[in-house]
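Peer 1: no FASTA, just this:
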């Protein structure tokens, strides 16, 4: 088996072990929370619920401590004139840092390379969105971090990101209880901030996703 596959498998096993230890260690605390609301965590069907909850909470911010910009280090020579690159339908899930509840949605990310600049593989756009999302976040910050990474790490004329997400904290247990509502945020840098044609391309791509 190739070394990289073995390394990936060891990493996956180590991560699962960390999650399992987190579930065991935090289950006492996660049991106290539902108990405080009168939910019994000691009968047959709910006995393992605190441990499961602890494992879920451990996985949600699993991007904390990672640097998504590392995905932008591998580039390739461009071909021909600079072309607008747009990736649509990038799914992501994050956890609201204000309410510790999930929000999820889709991202549309675009960048316009400078003439003669190297370009990244298109999958890296999805990777940076998902890694910035995989930590306690706000939707606005995710979008700003994505475009900042593209502008800081690549030779581009501009970058743009549109995020559309539904927030559990808005839809169900509290506040407006706005079932089916979505929040859309737009994040523009460089040429995208002043070139209406570029913005239209980005927004049109997001609209037909």
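Peer 2: Everything's here; your move. The shown structure was predicted, so the numbers you read here are calculated from the model rather than taken from an experiment.
Peer 1: please make it C-alpha for all contacts and neighbour counts, starting now.
Peer 2: Noted.
Peer 1: can you pull the buried residues of the longest helix seen in the chain?
Peer 2: Identified as the longest helix of the chain according to DSSP state H is helix 3-36. Across helix 3-36, burial judged by 16 or more other Cα atoms under 10 Å covers 19, 20, 22, 23, 26, 27, 30, 31.
Peer 1: run through who's touching stretch 75-93.
Peer 2: For stretch 75-93, contacts defined as Cα atoms under 8 Å, 6 or more residues apart in numbering pick out 102-122, 125-126, 129-130, 133-134, 202, 205-206, 209.
Peer 1: show only the entries of the residues you listed found in helices.
Peer 2: Short answer: those in helices (DSSP H) are 125, 126, 129, 130, 133, 202, 205, 206.
Peer 1: dump those residues to JSON lines, plus neighbour count and distance to residue 50.
Peer 2: JSON lines is the format used below for the ones in helices among the contacts of stretch 75-93 (neighbours: other Cα atoms under 10 Å; distance: Cα to Cα, whole Å):
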{"residue": "125", "neighbour count": "25", "distance to residue 50": "35"}
{"residue": "126", "neighbour count": "20", "distance to residue 50": "32"}
{"residue": "129", "neighbour count": "26", "distance to residue 50": "30"}
{"residue": "130", "neighbour count": "21", "distance to residue 50": "27"}
{"residue": "133", "neighbour count": "29", "distance to residue 50": "25"}
{"residue": "202", "neighbour count": "26", "distance to residue 50": "43"}
{"residue": "205", "neighbour count": "18", "distance to residue 50": "42"}
{"residue": "206", "neighbour count": "21", "distance to residue 50": "39"}
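Peer 1: list just the nearest of those residues to residue 63.
Peer 2: residue 133 (7.5 Å; Cα to Cα).
Peer 1: and that closest one, what is it in contact with?
Peer 2: If you count contacts by Cα under 8 Å, 6+ apart, then residue 133 has 63, 92, 93, 94, 95, 142 around it.
Peer 1: how does it look with 6 Å?
Peer 2: Residues near residue 133 by Cα atoms under 6 Å, 6 or more residues apart in numbering: residue 94.
Peer 1: which elements pack onto the helix or strand where residue 160 lies?
Peer 2: In the assignment (DSSP states H and E), residue 160 maps to strand 156-167. For strand 156-167, the packing partners by 3 or more Cα pairs under 6 Å, 6 or more residues apart in numbering; DSSP states H and E come out as strand 102-113, helix 139-153, strand 183-190, helix 191-194.
Peer 1: and here is the other one:
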């Protein structure tokens, strides 16, 4: 994946609308929903929504690989699996712009050192804070880990509930979607996949 494709950059060919245009769009949606965007309770809603979107979609401003830019090589020869599990996240479905949320489990086999554990959680946030599909997010985390760390293998599993399925359409609250992707040792050896899954469930 090309670095320039991983984030919206200053010279991106897409033109980002102004804050004023974004707030006008929110007012239009409020009116379309059937309410009055000028009434007291809604008058400041467009600016609040735009501020919230700045936080919710901050992942577009970052390259996931840059999060993993520091590796600790003095780890006393540690070569076994490193697993960070139950990383909570919130994201938004790119099809309906409704939230999906859950936990990510990320493991890797180091080759030339280890990365700070908090960096893995930050990596999950970079991709969660975008319009996403769960499948794409799972793959993006694996690709970023492979590109930045050159590990012997990466395993990622994401479990999430999607509001586009819980709040609308079939309206089945509580159902969860599970996605996974493996590379390197995990992809080549089913026993390593089983070990990863056992550690996650344990």
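Peer 2: Right, received. Where do you want to start? The model shown is predicted, which means the values in this text are computed figures rather than measured ones.
Peer 1: returning to that earlier point: what element comes up after the longest helix of structure 1 heading to the C-terminus?
Peer 2: Taking DSSP H and E, what comes next after helix 3-36 of structure 1 is helix 49-59.
Peer 1: from residue 20 of structure 1, how far out is residue 125 of structure 1?
Peer 2: 31 Å (Cα to Cα, to the nearest Å).
Peer 1: can you redo the helices and strands packed on strand 156-167 of structure 1 as TSV with distance to residue 14 of structure 1 and mean neighbour count?
Peer 2: Formatted as TSV, these follow (distance: least, Cα to Cα, whole Å; neighbours: other Cα atoms under 10 Å):
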stretch	distance to residue 14 of structure 1	mean neighbour count
strand 102-113	25	23
helix 139-153	27	19
strand 183-190	36	17
helix 191-194	42	17
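Peer 1: so for residue 13 of structure 1, which of these sits nearest?
Peer 2: strand 102-113 (25.4 Å).
Peer 1: mean shift of the closest one relative to structure 2?
Peer 2: Once superposed with structure 2, the aligned residues differ from strand 102-113 of structure 1 by a mean of 0.8 Å; criterion: mean Cα distance after the TM-score superposition for structure 1.
Peer 1: the residue mapped onto residue 177 of structure 1 from structure 2 - nearest residue in space that isn't next to it in sequence?
Peer 2: Using TM-score structural alignment, the equivalent of residue 177 of structure 1 in structure 2 is residue 171. Leaving aside its sequence neighbours, residue 171 of structure 2 sits nearest to residue 165 (Cα to Cα, 6 or more residues apart in numbering; 5.5 Å).
Peer 1: what's the average distance for the one helix or strand that neighbour maps to when superposed on structure 1?
Peer 2: Here residue 165 of structure 2, judged by DSSP H and E, is contained in helix 163-166. Helix 163-166 of structure 2, aligned to structure 1 and superposed, deviates on average by 1.0 Å (mean Cα distance after the TM-score superposition for structure 1).
Peer 1: against residue 126 of structure 2, how distant is the aligned partner of residue 143 of structure 1 in structure 2?
Peer 2: Aligned by TM-score structural alignment, residue 143 of structure 1 pairs with residue 138 of structure 2. Look at residue 138 of structure 2 and residue 126 of structure 2: by Cα to Cα, they are 12 Å apart.
Peer 1: and if you look at residue 97 of structure 2?
Peer 2: For residue 97 of structure 2, the distance to residue 126 of structure 2 - Cα to Cα - is 17 Å.
Peer 1: again, but for residue 139 of structure 2
Peer 2: 13 Å.
Peer 1: got it, and residue 141 of structure 2?
Peer 2: 9 Å.
Peer 1: now swap in residue 41 of structure 2 and tell me
Peer 2: For residue 41 of structure 2 relative to residue 126 of structure 2 (Cα to Cα), the value is 33 Å.
Peer 1: residue 45 of structure 2 now?
Peer 2: 26 Å.
Peer 1: settle it for me: which of those two has more neighbours?
Peer 2: residue 126 (24 against 17; other Cα atoms under 10 Å).
Peer 1: counterpart of the more buried one over in structure 1?
Peer 2: Using TM-score structural alignment, residue 126 of structure 2 sits opposite residue 131 in structure 1.
Peer 1: correct me if wrong: that match contacts residue 63.
Peer 2: Yes. Because the distance of 5.3 Å satisfies Cα atoms under 6 Å, residue 131 of structure 1 is recorded as touching residue 63.
Peer 1: about what we covered before: next up, the contacts around the match of residue 126 of structure 2.
Peer 2: By Cα under 6 Å, 6+ apart, the neighbours of residue 131 of structure 1 are 63, 68.
Peer 1: give me the distance between it and residue 113 of structure 1.
Peer 2: From residue 131 of structure 1 to residue 113 of structure 1 the distance is 22 Å (Cα to Cα).
Peer 1: so what touches stretch 27-45 of structure 2?
Peer 2: Outside stretch 27-45 of structure 2, no residue touches it (Cα under 6 Å, 6+ apart).
Peer 1: what range in structure 1 matches that stretch?
Peer 2: Going by TM-score structural alignment, stretch 27-45 of structure 2 sits over residues 31-49 in structure 1.
Peer 1: for stretch 153-160 of structure 2, grab the matching residue range in structure 1.
Peer 2: Using TM-score structural alignment, stretch 153-160 of structure 2 pairs with 158-165 in structure 1.
Peer 1: run the chain-centre distance for that stretch.
Peer 2: 12 Å (Cα atoms, centre = their mean, to the nearest Å).
Peer 1: please consider this matter closed, and thank you.
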